[in-house]
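Q: Structure for this input, please:
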Amino acid sequence: MDFLRRFMAGRYGSDQLNNAFLLLACVLMVIEWVLGWRWMSVFILALLLLCYFRMFSRNIQARYSENQKFLRYWGPLSRRLHNAVLRFRDRKTHRYFKCPNCHKRLRVPKGRGKITITCPHCRTQFVRKS
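A: Next comes the predicted model:
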């Protein structure tokens, strides 16, 4: 264990971009296995080599910059996906409405009939059926 710790000292290690590459490689492996596309193994191998290259790289600033660029694009998509999952979980107990003024998403309990909703952001009031 001490050898591994000394070997990785000064190296970049893993990050979110590496995790995305590994997940993509696993998905491609399943697709290759199901469809029998043996030529796809070249791309899978390239992804895995890229992961190891990034992980063992000593150019920490360049790898950090790559990860930040990835997060700049992945962050908003990830938040939207997470919010969609939360809305799906709440579908039996809550309804979601958009404020007609500021377009913020508001969560309201279900089964209250017609209610007046006040947006906490812009104080606009509107009536909806929950």
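
Q: all contacts plus neighbour counts: C-alpha atoms, from now on.
A: OK.

Q: List the buried residues in the helix or strand hosting Ala62.
A: In this assignment (DSSP states H and E), Ala62 forms part of helix 60-89. Buried residues in helix 60-89, counted by 16 or more other Cα atoms under 10 Å: Ile60, Arg63, Arg87.

Q: Another for comparison:
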Amino acid sequence: MERWKERMARFMIGRYGMDQLSKMVNYISFALLILTLFTHSMLLYILAVGGIVYSYYRAFSRNISKRYSENQAYLKVKYDVLKRFNQWKMRIKDSKTHRIFKCPSCSQKIRVPRGKGKILIKCPKCRIEFTRKS
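A: Below is the predicted model:
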């Protein structure tokens, strides 16, 4: 068993290995394979096998800089999606206690507490004052 591990370690020297993008492609591919069991769709099967082949191609690749830049692009998209989701989640959670208004001049979003009646709001960006009901 140790001999196999040593051979694999020697084989992987200078290769990229698994990263977050490869792992995500593997997870999606395995989910598609499981879905294929129920739907018997040849298209899903081909996509799943193609995804697995692509993720292992990335893992065994010697072009480390290219694979790194692909992974960074994936991480940027993932970060942007998670950021928007978390903002949406916080806005829903916060909507019970606060309201958000847009400044009529500069469109800056301003968060004010709910239930205070008519209030005078001063934009922190452009210093315009406007009245709204909270």
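
Q: can you give me the strands for structure 2?
A: 98-102, 109-113, 118-122, 129-133 (DSSP state E).

Q: I'd like to know how far the residue most central in space within structure 2 sits from Asn26 of structure 2.
A: Nearest to the mean C-alpha position of structure 2, counting by Cα atoms, centre = their mean, stands Lys78 at 2.2 Å. From Lys78 of structure 2 over to Asn26 of structure 2 the distance is 16 Å, taken as Cα to Cα, to the nearest Å.

Q: Quick one: neighbours of Cys99 of structure 1, just the number.
A: Neighbour count for Cys99 of structure 1, taken as other Cα atoms under 10 Å: 20.

Q: same thing with Ser22 of structure 2?
A: 21.

Q: Pro113 of structure 2 now?
A: As a burial measure, Pro113 of structure 2 scores 15 neighbours (other Cα under 10 Å).

Q: same thing with Asn26 of structure 2?
A: Number of residues near Asn26 of structure 2 (other Cα under 10 Å) recorded here: 20.

Q: buried sites along stretch 38-49 of structure 1?
A: Buried residues in stretch 38-49 of structure 1 (16+ other Cα under 10 Å): Ile44, Leu47, Leu48.
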